[in-house]
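Q: model this:
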Amino acid sequence: MTTGADLLELSPVMPVVVIDDVEDAVPTARALLAGGIGVIELTLRTPVALAAIARVATEVPEIVIGAGTVTSPAHAKEAAGAGAKFLVTPGTTDAVLDAAFATGLPFLPGASTVSEAMRLAERGLTALKFFPAEASGGAAYLKSVAGPLPGLRFCPTGGITAATAPDYLALPNVGCIGGSWLTPKKSLADKDFATVERLAAEAAALAR
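A: As a prediction, this is how the structure comes out:
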């Protein structure tokens, strides 16, 4: 895996995971893998996120571990140092973009408007995160930009559910979708990793 475009081919659904207890990181990754999902976007939204990324990178090398919610140059550098194999940003500033490039890792830069997407395309990026997907117009929006932006493909994330996932995956400019429903907060709190595995298996079976 060497480019952002490759990230879109790893799974129909990229799990967007928030880890509050570092001890949940490895069993969560293993449950996703057992369900047929070979990638995980672990968000930098909690104090244990970097430690969780390091744990997964070391103990579950079969899964492609990435860092999400990269919102600063420091985040990019720290995530790479922790062992992340890719980066995902919710939006993109020049500083964050430069820092992401500097890591040498593939990444999905966030965009929610045509102008933002065009600006990223000017930097040579053709695989983008569309966030927040539902709030920004959803599948209808992405369908409407396919014509004027034929060279771009997206991983829409934000508000997507198992029920709405097929609407996105049916679009030619969607490579995969990001979903938080695979790792419900309650399931992780209850150490109910069997549910995570079941939800992962259902997501892995979604057609693209």
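
Q: can we go C-alpha only for contacts and neighbour counts from here?
A: Fine.

Q: quick one: the strands in this structure?
A: Secondary structure of the chain (DSSP state E): strands at 13-17, 39-43, 64-68, 86-88, 107-108, 110-111, 127-130, 153-156, 177-179.

Q: and of those strands, who's closest to P166?
A: strand 177-179 (9.6 Å; CA to CA).

Q: counting by contacts, list what that closest one packs against.
A: strand 13-17, strand 153-156, helix 165-169 (3 or more CA pairs under 8 Å, 6 or more residues apart in numbering; DSSP states H and E).

Q: ok, G158 touching K129?
A: No: here G158 does not reach K129: they are 10.1 Å apart, not a contact under CA atoms under 8 Å.

Q: make TSV out of the helices and strands packed on strand 177-179 and add mean neighbour count and distance to A54.
A: Compiled in TSV, the helices and strands packed on strand 177-179 are given as follows (neighbours: other CA atoms under 10 Å; distance: least, CA to CA, whole Å):
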stretch	mean neighbour count	distance to A54
strand 13-17	27	15
strand 153-156	28	24
helix 165-169	19	30
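
Q: returning to that earlier point: quick one, which of G158 and K129 is more surrounded?
A: Between G158 and K129, K129 has the larger neighbour count (other CA atoms under 10 Å), namely 28 against 19.

Q: which residues touch the residue most central in space within the chain?
A: Closest to where the C-alpha atoms of the chain average out (CA atoms, centre = their mean) is E41, at 4.6 Å. E41 makes contact with 14-17, 65-68, 88, according to CA atoms under 8 Å, 6 or more residues apart in numbering.

Q: here is the second sequence; please produce its structure so I can put it next to the first one:
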Amino acid sequence: MDITMDGVAGPLTALQVMQDAAVIPVIVLTDVAHAVPLARALVAGGIRMLEVTLRTPQALACIEAIARDVPEAVVGAGTARSAADVQACAMAGARFIVSPGYTHAVGTACRDAHLPLLPGVATGSEIMAAQEDGYTELKFFPALQAGGLAMLKAWGGPFGDVKFCPTGGITAANAAEFLALANVACVGGSWLVPGDALARGDWARVSELARQAAGLPR
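A: Below is the predicted model:
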């Protein structure tokens, strides 16, 4: 059963992950106890595609907790850098994978696990390598440092069949500029989960930031 507008069951495609909302939150969690209430707060604000990054030892346990206890969310794993990462994320219940770069091994592991992948690219050669393996929905990372809006506009010509999720330096202040580009399907950003709100358990603030993000025009 495929994902629907009202549900999140079944296999996904990368394009569905990108098109569900204007922003995919980039989440770093150090306390498993925060995972479920954070996910519920984001979903309450209209954001259900959640990228939990593999940047802390607790990340896999957080992914598992969200997958188990927040079925209305679609939890994915970010910062996947190897086939072993992909396999561990699949076992934890991740339903999509985001990587900071692209390798054939990561792409193959995602196909084997039947998980959509948003591979990171920063150059034309990296885009072509991902395309050779069948990936046309890509993460542009680090977006600002790698050329930002100007680079995405330049890629619109030779890579007109590619959709991007720029991540890295995207904020509430500049997200709309990126979302206005024809080749941008969504953006990734950490501003939906401020560190101070996470530390205090201020889930109402997280929900409000999610509502604002979900309402961004595309």
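
Q: translate the residue nearest to the centre of structure 1 into the numbering of structure 2.
A: Using TM-score structural alignment, the equivalent of E41 of structure 1 in structure 2 is E51.

Q: just G66 of structure 1 next, same as before
A: Under TM-score structural alignment, G66 of structure 1 pairs with G76 in structure 2.

Q: helices of structure 1, start to end?
A: For structure 1, the helices defined by DSSP state H occupy 4-7, 25-34, 49-59, 73-82, 94-103, 114-122, 138-145, 165-169, 185-189, 193-204.

Q: mind putting the ones you listed in TSV, distance to C176 of structure 1 included?
A: Output for these, formatted as TSV (distance: least, CA to CA, whole Å):
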stretch	distance to C176 of structure 1
helix 4-7	9
helix 25-34	16
helix 49-59	22
helix 73-82	22
helix 94-103	21
helix 114-122	17
helix 138-145	12
helix 165-169	7
helix 185-189	22
helix 193-204	11
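
Q: quick one: G38 of structure 1 from E62 of structure 1, how far?
A: 7 Å (CA to CA, to the nearest Å).

Q: more neighbours: those two, which one.
A: G38 (21 against 14).

Q: contacts only, for the closest residue in space to that one that isn't next to it in sequence.
A: Distance criterion CA to CA, 6 or more residues apart in numbering; nearest residue to G38 of structure 1, sequence neighbours excluded, is I63 at 4.9 Å. I63 of structure 1 makes contact with 29, 33, 38-40, 57 under the criterion CA under 8 Å, 6+ apart.

Q: conserved subset of these in structure 2?
A: Using both residues aligned by TM-score structural alignment, their matches' CA atoms under 8 Å, structure 2 keeps these contacts from the contacts of I63 of structure 1: 29, 33, 38-40, 57.

Q: between those, which is nearest A84 of structure 1?
A: When the kept ones among the contacts of I63 of structure 1 are compared against A84 of structure 1 (criterion: CA to CA), the nearest one is A57, at 7.0 Å.

Q: and that closest one, how many neighbours does it have?
A: Neighbours of A57 of structure 1 (other CA under 10 Å): 21.

Q: matching it against structure 2, which residue comes up?
A: Using TM-score structural alignment as the criterion, A57 of structure 1 maps onto A67 of structure 2.

Q: what sits closest to that match if chain neighbours are left out?
A: G93 (5.6 Å).

Q: spit out the contact partners of the aligned residue in structure 1 for that neighbour.
A: Aligned counterpart of G93 of structure 2 in structure 1: G83 (TM-score structural alignment). Applying CA under 8 Å, 6+ apart to G83 of structure 1 gives the contacts 53-54, 57, 65.

Q: which of the residues you listed count as buried?
A: 53-54, 57, 65 (16 or more other CA atoms under 10 Å).

Q: now distance to G138 of structure 1 too, for those residues, in CSV please.
A: Output for the buried ones among the contacts of G83 of structure 1, formatted as CSV (distance: CA to CA, whole Å):
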residue, distance to G138 of structure 1
I53, 29
A54, 33
A57, 32
I65, 26
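
Q: now the two most distant members of those.
A: A54 and I65 (9.1 Å).

Q: shared neighbours of those two, anything?
A: What both A54 of structure 1 and I65 touch, as defined by CA under 8 Å, 6+ apart, is the set 83-84.

Q: does L179 of structure 2 touch A185 like I think?
A: Yes: in terms of CA under 8 Å, L179 of structure 2 counts as a neighbour of A185; the distance is 6.9 Å.

Q: find residues that contact each of these two.
A: Common neighbours of L179 of structure 2 and A185 (CA under 8 Å, 6+ apart) are 22, 218.

Q: mind checking what E23 of structure 1 lines up with in structure 2?
A: Under the alignment (TM-score structural alignment), E23 of structure 1 pairs with A33 in structure 2.

Q: go on, P109 of structure 1?
A: Checking TM-score structural alignment: P109 of structure 1 goes with P119.

Q: equivalent analysis for P148 of structure 1, please.
A: Using TM-score structural alignment, P148 of structure 1 pairs with P158 in structure 2.

Q: list the contacts of the alignment partner in structure 2 of D94 of structure 1.
A: Mapped onto structure 2 by TM-score structural alignment, D94 of structure 1 lines up with H104. Applying CA under 8 Å, 6+ apart, we find H104 of structure 2 in contact with 130, 133.
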